[in-house]
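Engineer: Here is the input, now give the coordinates:
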Amino acid sequence: MITSDVENFPGFPEPVLGPELMERMRKQCERLGVDIVQQDVARLDLSRRPFAAETTEGVRASAETVILATGAKARLLGIESETRLMGHGVSACATCDGFFFKGKDVCVVGGGDTAIEEATFLTRFASKVTLIHRRDSLRASKIMQDRARSNPKIVFLWDSVVSEVLGAEKVSGVRVSNLKTGKASDLACQGLFVAIGHDPSVSL
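Structural biologist: Predicted coordinates:
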């Protein structure tokens, strides 16, 4: 669970960080004797009961019930420089990598709940967060929009897309194209967080 503040989980009067909630769940399961195997599943036989699974490391397990919860993968921009600099200033997970950008300027791409959540979380570390959105209005929920608009560290760049990530070995900026004027400009930053949604993981 890589979300930042979880506000709608029963039993928590105050928001709880996704990783913290996940760790609490893990400890509860371990206390009750649940075996947790953190490996990738390579094969799954659902042709007859008990169902059988085997991991890439050869661990086998069988059960009468199997719950497929393969999650989702972050949707990316699909440009070469993004792929080349992934892990070197480009990220799709603020809760995973936000700490590395303490005191730095970062950009977030997107305009929905994911983007606003990432941008708001990053203000805990970054000195400035520029939210780049291809439209002239946000798609996020009103409460999340209000939080972002009232945060002095967040600035908005409307009607724009990132056409290139700048930098040889690490991110030094982004090239932004305005969709209405066609004008391109370079914006200095040390980090780029892509937050344009997720695609379901439908394969093992």
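Engineer: Please make it C-alpha for all contacts and neighbour counts, starting now.
Structural biologist: Fine.
Engineer: State the number of residues packed around the nearest residue to Gln39 once chain neighbours are set aside.
Structural biologist: Beyond its immediate neighbours in the sequence, the residue positioned closest to Gln39 (C-alpha to C-alpha, 6 or more residues apart in numbering) is Thr55, lying 6.2 Å away. When counting by other C-alpha atoms under 10 Å, one arrives at 16 neighbours for Thr55.
Engineer: Now do the contacts for the residue lying closest to Ala72 once chain neighbours are set aside.
Structural biologist: Spatially, and ignoring its direct neighbours in sequence, Ala72 is nearest to Pro200 (4.1 Å; C-alpha to C-alpha, 6+ apart). Residues touching Pro200, when contacts are defined by C-alpha atoms under 8 Å, 6 or more residues apart in numbering, comprise 70-73.
Engineer: Could you point out the helix or strand that follows the top helix by length along the chain?
Structural biologist: Identified as the longest helix of the chain according to DSSP state H is helix 18-31. The first helix or strand that comes after helix 18-31 along the chain, using DSSP states H and E, is strand 41-45.
Engineer: Mind giving me the packing neighbours of that next one?
Structural biologist: Secondary-structure packing of strand 41-45 (3 or more C-alpha pairs under 8 Å, 6 or more residues apart in numbering; DSSP states H and E): strand 51-55.
Engineer: coming back round to it: could you tell me which residues make contact with the residue nearest to Gln39?
Structural biologist: Taking C-alpha under 8 Å, 6+ apart as the contact definition, Thr55 lies against 39-43.
Engineer: hang on, Asp146 in a helix?
Structural biologist: Yes. Residue state for Asp146 (DSSP: H, G, I helix; E, B strand; the rest coil) corresponds to a helix.
Engineer: Any idea how far apart the tips of stretch 72-86 sit?
Structural biologist: Criterion C-alpha to C-alpha, to the nearest Å; first-to-last residue distance in stretch 72-86 is 18 Å.
Engineer: Just the residues contacting it, thanks.
Structural biologist: Under the criterion C-alpha under 8 Å, 6+ apart, residues 90, 92, 163-166, 169-171, 194-201 lie in contact with stretch 72-86.
Engineer: Let's compare: structure for the following, please.
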Amino acid sequence: MAVHTTRMLIIGSGPAGLSAAIYGARAGMQAIVVQGLQPGGQLTITTDVENYPGFRDVIQGPWLMQEMQAQAEHVGTRMMWDTIVDVDIAGGTPFRARGDSGDEYVGDVLVIATGAQAKWLGVPGEETLSGKGVSACATCDGFFYRGKKVAVIGGGNTAVEEALYLTNHSDDVTLIHRRDDLRAEKILQDRLFAHPKISVLWNQRVDEFLGDPMGGGLTGLKLIDTVSGQESEFACQGAFVAIGHAPATELFKGKLEMDDSGYLVVEPGTPKTNVPGVFACGDVMDHTYRQAVTAAGTGCMAALDAERFLATLEFVRHEAAQAAE
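Structural biologist: Okay, the predicted model is just below:
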């Protein structure tokens, strides 16, 4: 077992974690990034990226994350191929984390950038057609379905917001819900029902995504009526699964404050958690925007606040040492 010590320990290697690493390493905090089960985060399973600033042409998600990692390493970040299985933050700084390799990581500050994963239906065709007509983010991918017939699957706030957003690109948006009423807030429902471009299919469960992943992509959905059991097919070129996200916060249950959905709670306008010296950035604390650029922004914020925390900590330690002399 090896022990790796640093001033800044970062768990997670998506846009938030790598942005924190770039700022932290440049500030001399000797950043260590523990990459986790999905190095690079969700962008590594995203194909076309057209909304990240600085790139005129469409870029590929995996390439963007490779460039971010290379930039982080170039300025001095150490990348560790490990997955954290336990953290000890109860005693304050320094914070300790244990990887499944058996190695221990010790940091004066801890930046949590473990992200969140979209919840999927788990039905045939969903995985093979992902990025080829099936998506979990209308804001990310809606632009690619301009003028096409699209469907949104779900009944909560996220689903209704996705459907409303897609009307910017499509004149034919259908919300598909397995019940006969929506869970979304009433004001969102009112906007949905009043919109001329949106229709609703009630009591329908998606049983399969149809199409050819090697050819034209998604062609439609196989639906099951939840009341009668009758099967039908719904033709569309784009389908957006909007049944929620699951933040990767299992490690921190009982250790950090979370909201009812499991997202880490931070001080408004900052990445500061309820434990001094522990910062959260990216989708693990953001259930509203969930964009690569906003994740990167909060990663920058976490590094800047971490630097200020360390400066204050060193001043306090210096004053205590002088008083003891």
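Engineer: Next step: the contacts of Pro200 of the first structure restricted to strands.
Structural biologist: 72-73 (DSSP state E).
Engineer: can you pull out the helices in the first structure?
Structural biologist: Counting by DSSP H, one finds helices in the first structure at the ranges 18-31, 80-84, 94-97, 113-122, 142-149.
Engineer: hang on, the earlier thing: now which of the contacts of Thr55 of the first structure would you call buried?
Structural biologist: Burial by neighbour count, 16 or more other C-alpha atoms under 10 Å: within the contacts of Thr55 of the first structure this picks out no residue.
Engineer: how many neighbours does the equivalent of Leu166 of the first structure over in the second structure have?
Structural biologist: Taking TM-score structural alignment as the criterion, the aligned counterpart of Leu166 of the first structure in the second structure is Leu210. Here the neighbour count serves as a burial measure; for Leu210 of the second structure (other C-alpha under 10 Å) it reads 22.
Engineer: before we move on, what about the one 3 residues further on?
Structural biologist: Residue neighbour count, defined by other C-alpha under 10 Å, stands at 16 for Pro213 of the second structure.
Engineer: Once you drop chain neighbours, what's closest to it?
Structural biologist: Computed as C-alpha to C-alpha, 6+ apart, the closest residue to Pro213 of the second structure that is not its neighbour in sequence is Leu129, at 5.4 Å.
Engineer: Look at that neighbour and say how many residues are nearby.
Structural biologist: For Leu129 of the second structure, the number of neighbouring residues by other C-alpha under 10 Å comes to 20.
Engineer: what's the matching residue for it over in the first structure?
Structural biologist: Following TM-score structural alignment, the counterpart assigned to Leu129 of the second structure within the first structure is Leu85.
Engineer: if I look at its match, how far off is Thr95 of the first structure?
Structural biologist: As for Leu85 of the first structure, its distance to Thr95 of the first structure is 18 Å (criterion: C-alpha to C-alpha).
Engineer: again with Lys73 of the first structure
Structural biologist: On the measure of C-alpha to C-alpha, Lys73 of the first structure and Thr95 of the first structure end up 15 Å apart.
Engineer: Val161 of the first structure too?
Structural biologist: From Val161 of the first structure over to Thr95 of the first structure the distance is 23 Å, taken as C-alpha to C-alpha.
Engineer: go on, Phe121 of the first structure?
Structural biologist: Shown here: Phe121 of the first structure relative to Thr95 of the first structure, a distance of 8 Å by C-alpha to C-alpha.
Engineer: How about the counterpart of His198 of the first structure in the second structure, nearest residue that isn't a chain neighbour?
Structural biologist: Pairing criterion TM-score structural alignment: the partner of His198 of the first structure within the second structure is identified as His245. In this structure, His245 of the second structure finds its nearest non-sequential neighbour in Ala118, 4.3 Å apart by C-alpha to C-alpha, 6+ apart.
Engineer: What about the one you found, how many residues nearby?
Structural biologist: When neighbours are defined as other C-alpha under 10 Å, Ala118 of the second structure has 16 of them.
Engineer: same question, Gln204 of the second structure
Structural biologist: Every residue meeting other C-alpha under 10 Å relative to Gln204 of the second structure is counted, giving 24.
Engineer: got a list of what it touches?
Structural biologist: When the contact criterion is C-alpha under 8 Å, 6+ apart, the partners of Gln204 of the second structure are 176-179, 223-226.
Engineer: Please apply the same query to Gln71 of the second structure.
Structural biologist: Taking C-alpha under 8 Å, 6+ apart, we find Gln71 of the second structure in contact with Ile22.
Engineer: three-state assignment of it?
Structural biologist: In the three-state summary, Gln71 of the second structure is assigned as helix, counting by three-state DSSP.
Engineer: cool, and Ala320 of the second structure?
Structural biologist: Assigned with three-state DSSP, Ala320 of the second structure falls in the helix class.
Engineer: Trace it over to the first structure, please.
Structural biologist: Using TM-score structural alignment, Ala320 of the second structure pairs with nothing in the first structure.
Engineer: Distance check, Ala320 of the second structure against Leu313 of the second structure.
Structural biologist: Applying C-alpha to C-alpha, one obtains 11 Å for the distance of Ala320 of the second structure from Leu313 of the second structure.
Engineer: Ok, Gln60 of the second structure next?
Structural biologist: Gln60 of the second structure is 41 Å from Leu313 of the second structure, where distance means C-alpha to C-alpha.
Engineer: ditto for Ser135 of the second structure
Structural biologist: For Ser135 of the second structure, the distance to Leu313 of the second structure equals 44 Å [C-alpha to C-alpha].
Engineer: between the two, who's got more neighbours?
Structural biologist: Set Ser135 of the second structure next to Leu313 and count neighbours by other C-alpha under 10 Å: Ser135 wins out with 23 against 15.
Engineer: Quick one: neighbours of the nearest residue to the more buried one once chain neighbours are set aside, just the number.
Structural biologist: On the basis of C-alpha to C-alpha, 6+ apart, the spatially nearest residue to Ser135 of the second structure that is not a chain neighbour turns out to be Phe240, at 4.9 Å. The local packing of Phe240 of the second structure (other C-alpha under 10 Å) involves 24 other residues.
Engineer: ditto for Ala321 of the second structure
Structural biologist: For Ala321 of the second structure, the neighbour count with other C-alpha under 10 Å is 10.
Engineer: Same question for Ile36 of the first structure.
Structural biologist: The number of residues packed near Ile36 of the first structure is 9, by other C-alpha under 10 Å.
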